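> Give me coordinates for this.
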Amino acid sequence: MISEERRRAYLGAMQVDCWLPRGELPFAAPARAPWVAPEPDEPEPPPVAEVEARVARPAAAQVALRPRIALAAAGKTEEPARREESTAAPAPQKVPRFALQLLRAGACLLVVELPTGDAFQSRDPAYLLLKDLLRAARLPDKPQQVGDGEPIRWPLLNRGNLEQGSEAARDYVQGVIAAAREEADFACLWLIGSPALQFAAELAADAHNREVRVEPFGAALALPGLELLMEQPELKAELWRALRRSLSRWMTP
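Okay, the predicted model is just below:
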């Protein structure tokens, strides 16, 4: 057996830097720190119940997470919809279409719907019926035109960018009536036909045969349109009764 010093010399000559003996050498110097760490013992496999629990936990977490994801997705979907609804432009107003004629008969100012859209002619059936109404109300049966006699036609397409909706139409009609009142006052305002009721007095289209008060014009008599009276003659009976109830408004004592 050679000494430790000689053994190292042999190993150096063979260019061996390190070596591990197969067994403990007698009289050998204390071994240095091991060059190779011992392999760890293989861990024992976990019990089957623990493995099943580990597998079940992620699955349960995914099931619990699904409702949250669905709610979040619904919230993200509804939010843009609400934002789009709130920022949507308002629907454009429907433009009314009508023609009205302003006439004077005694102490009354008449706002009459024109069935054809054109000014009355002396032989028009609607104009002949109007004359009958005036005679029944003990008023002159030859009403006078107001201003230049031009009917109020709506929409005012020749007014450029002027608003053409219902509110603008009401303001315009009431403005024309106010101008006529400045020229000559009247005791009662006759509103004949649905457009006259709606845009001169803000009444319902079927508010017929009644006396109402219209600010700032005072007393007004709401009557059916001439065309409606010609189509449904049975409506004339109630109209005659409404005229008799209001006679004192324009009859001089």
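
> make it CA atoms for all contacts and neighbour counts henceforth
Fine.

> Please pull up the helix or strand immediately following the lengthiest strand in the chain.
Ranked by number of residues, the top strand in the chain under DSSP state E is strand 98-105. Per DSSP states H and E, strand 98-105 leads on to strand 108-113 as the next helix or strand towards the C-terminus.

> Taking strand 98-105 as reference, get the angle to that following strand.
Counting by axes from the mean of the first three to the mean of the last three C-alpha atoms, to 10 degrees, strand 108-113 lies at 160 degrees to strand 98-105.

> what distance separates strand 108-113 from the centre of its chain?
37 Å (C-alpha atoms, centre = their mean, to the nearest Å).

> just checking, what packs against that strand?
strand 98-105, strand 188-192, helix 194-201 (3 or more C-alpha pairs under 8 Å, 6 or more residues apart in numbering; DSSP states H and E).

> between the ones you listed, which one is nearest to Pro58?
Nearest of those to Pro58, taken as C-alpha to C-alpha: helix 194-201 at 70.0 Å.

> the inter-axis angle of the closest one versus strand 98-105?
Using the same axes, to 10 degrees, helix 194-201 lies at 70 degrees relative to strand 98-105.

> who does helix 194-201 touch, helix- and strand-wise?
Checking 3+ C-alpha pairs under 8 Å, 6+ apart, helix 194-201 ends up next to strand 98-105, strand 108-113, helix 166-183.

> which of those sits most buried?
strand 108-113 (a mean of 25; mean count of other C-alpha atoms under 10 Å).

> contact partners of that one?
By C-alpha atoms under 8 Å, 6 or more residues apart in numbering, the residues outside strand 108-113 that reach it are 98-104, 186-196, 225-226, 250.

> And the strands in this protein?
Counting by DSSP E, the strands of the chain are 98-105, 108-113, 144-145, 152-154, 188-192, 210-214, 218-223.

> In the longest helix along the chain, which residues are buried?
Counting residues, the longest helix in the chain under DSSP state H turns out to be helix 48-87. Within helix 48-87, no residue is scored as buried using 16 or more other C-alpha atoms under 10 Å.

> just stretch 189-196 next, same as before
Neighbour-count burial for stretch 189-196 flags Leu189, Trp190, Leu191, Ile192, Gly193, Ser194, Pro195, Ala196 (criterion: 16+ other C-alpha under 10 Å).

> Mind putting those into TSV with distance to Glu52?
Shown next, in TSV, are the buried residues of stretch 189-196 (distance: C-alpha to C-alpha, whole Å):
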residue	distance to Glu52
Leu189	92
Trp190	91
Leu191	88
Ile192	88
Gly193	85
Ser194	81
Pro195	81
Ala196	84
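
> Could you tell me how far the residue nearest to the spatial centre of the chain is located from Ala168?
Centroid-nearest residue in the chain: Pro90, 5.4 Å away (criterion: C-alpha atoms, centre = their mean). Distance, Pro90 to Ala168, by C-alpha to C-alpha, to the nearest Å: 17 Å.

> Now show me the structure for the sequence below, then we'll compare the two:
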Amino acid sequence: MQESIRLDYLAAIGVVGWVPRQPLPHAAFRIPPELPAVPAEAEPNTEVTAVPAAKPLGAPKAAAAVASARAKIVVRPAKPEPVPAPVIAQSVEPAARPVPLESFYLQLWMAGPCALLIETSEPGLESASPGLRLLKDILRAVRLPQTPHLYADFQWPLNRNPQFDRSASAASLALQAFMQARLESEPAVSIGCFGAYPRLLLGPELDGQNLPYGREEALEHLPPAWFAPDLDTLMNSSSSKAQLWQQLKRIMSRWQAAQ
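Have a look, this model is predicted:
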């Protein structure tokens, strides 16, 4: 019988103090009670002698049991309450809002297997503009079709909503997506970029000290691109035109093999 059930039975029948005759299974250890000493009775007409008080019955066994029980009791120190860590107040600075990029306008022209991304002012290259005549001269020199056709245009920002992200990073992602979508079905083997803002195809950095002019760059998910100053700068700078010509002589084999 379980100890708890046994105690409930004894309490129900009114038994308050009790000692088992033999060890009970599952019962907690109980210290035997001390029995009162039995007084000695004096015999009549005899001398009364002092009788020492009798030792309690089973005193050695009880004492040994009490000592053994106390030896098994392990007093564990109370755990100290955790001290809360001091809260260090930190000043939360609002995130800096990205600097908006100024507006610009690009036109995508196709000249055979070469795509041309040209920075220009709105409405862009006109049929009789000096910039378009210079572009035709460049195409004739590198053996590309001299009558390129306007394929698409890109204007930044994409909308007039002031809540729209207008940073250089957003413009770079938008221009890359624009070029990937437009050239997905076109057999372009090279991209010619004229101006500063087409450099966004390489990333959001527009540092004027690190111009990619005079070299060809590999692009992700796009044909390789070569970079040159805008058409107005080329018209007014003979050194820029000479540098562009040296660059085009090295890479013109790309579209010549495709024709």
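
> Turn the helices and strands packed on helix 194-201 of structure 1 into JSON lines, including distance to Glu50 of structure 1.
Formatted as JSON lines, those follow (distance: least, C-alpha to C-alpha, whole Å):
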{"stretch": "strand 98-105", "distance to Glu50 of structure 1": "86"}
{"stretch": "strand 108-113", "distance to Glu50 of structure 1": "91"}
{"stretch": "helix 166-183", "distance to Glu50 of structure 1": "78"}
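
> Mind checking these for the one nearest to Pro143 of structure 1?
Short answer: strand 98-105, nearest of those by C-alpha to C-alpha, at 4.7 Å.

> Counting by contacts, list what the closest one packs against.
strand 108-113, strand 144-145, strand 152-154, helix 194-201.

> Tabulate those (TSV), appending distance to Ala9 of structure 1.
Formatted as TSV, these follow (distance: least, C-alpha to C-alpha, whole Å):
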stretch	distance to Ala9 of structure 1
strand 108-113	132
strand 144-145	141
strand 152-154	123
helix 194-201	124
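
> rewinding a little: would you tell me which of the helices and strands packed on strand 108-113 of structure 1 gets closest to Lys236 of structure 1?
Using C-alpha to C-alpha, the nearest of those to Lys236 of structure 1 is strand 188-192, at 13.1 Å.

> Please tell me which residues of structure 2 the closest one aligns onto.
Aligned by TM-score structural alignment, strand 188-192 of structure 1 falls on residues 190-194 of structure 2.

> how big's the offset between that stretch and structure 1?
Averaged over the aligned pairs, stretch 190-194 of structure 2 sits 1.1 Å from structure 1 after superposition, using mean C-alpha distance after the TM-score superposition for structure 1.

> Quick one: neighbours of Arg160 of structure 2, just the number.
9 (other C-alpha atoms under 10 Å).

> Could you measure from it over to Arg166 of structure 2?
From Arg160 of structure 2 to Arg166 of structure 2 the distance is 10 Å (C-alpha to C-alpha).

> repeat for Gln155 of structure 2
In terms of C-alpha to C-alpha, Gln155 of structure 2 sits 12 Å off from Arg166 of structure 2.

> Can you find the partner of Val142 of structure 2 in structure 1?
Using TM-score structural alignment, Val142 of structure 2 lines up with Ala137 in structure 1.

> That match and Arg245 touch, don't they?
No. Assessed by C-alpha atoms under 8 Å, Ala137 of structure 1 is found out of contact with Arg245, at 10.0 Å.

> Ser238 of structure 2 maps to what in structure 1?
With TM-score structural alignment as the criterion, Ser238 of structure 2 pairs with Pro233.

> and that match, how many residues sit next to it?
10.

> and if you look at Leu134 of structure 1?
Neighbours around Leu134 of structure 1, by other C-alpha under 10 Å: 17.

> check contacts around it.
Neighbour list for Leu134 of structure 1: Ala105, Pro140, Asp141 [criterion: C-alpha under 8 Å, 6+ apart].

> Next up, the contacts around the residue nearest to Ala242 of structure 1 when sequence neighbours are not counted.
In this structure, Ala242 of structure 1 finds its nearest non-sequential neighbour in Asn209, 5.4 Å apart by C-alpha to C-alpha, 6 or more residues apart in numbering. Asn209 of structure 1 makes contacts with Leu221, Ala222, Leu223, Pro224, Glu238, Leu239, Ala242, as judged by C-alpha under 8 Å, 6+ apart.

> Mind checking the helices and strands packed on helix 194-201 of structure 1 for the one nearest to Ala49 of structure 1?
helix 166-183 (78.5 Å).

> Which other helices and strands does that closest one contact?
helix 194-201.

> Not counting the helix it packs on itself, show me its contacts.
98, 100, 111-113, 166, 169-171, 173-174, 177, 191, 203-207, 214, 222, 224-225.

> and what of stretch 167-180 of structure 2?
Contacts for stretch 167-180 of structure 2 (C-alpha under 8 Å, 6+ apart): 98-101, 154, 156-157, 200-205, 221-222.

> what about 10 Å?
Stretch 167-180 of structure 2 has contacts (C-alpha atoms under 10 Å, 6 or more residues apart in numbering) with 97-102, 106, 108, 115, 117, 152-158, 164-165, 181, 191, 197-206, 219-223.

> In structure 1, which residues correspond to that stretch?
So stretch 167-180 of structure 2 sits over residues 165-178 in structure 1, by TM-score structural alignment.

> Go ahead and measure how far that stretch is from the middle of the chain.
25 Å.

> Then stretch 174-193 of structure 2?
The answer for stretch 174-193 of structure 2 is 32 Å, by C-alpha atoms, centre = their mean.

> do stretch 234-248 of structure 2 as well
46 Å.

> got it, and stretch 127-144 of structure 1?
On C-alpha atoms, centre = their mean, the centre of stretch 127-144 of structure 1 falls 46 Å from that of its chain.

> in that stretch, what's buried?
Tyr127, Leu130, Lys131, Leu133, Leu134, Ala137, Arg138, Leu139, Pro140, Asp141, Lys142, Pro143.
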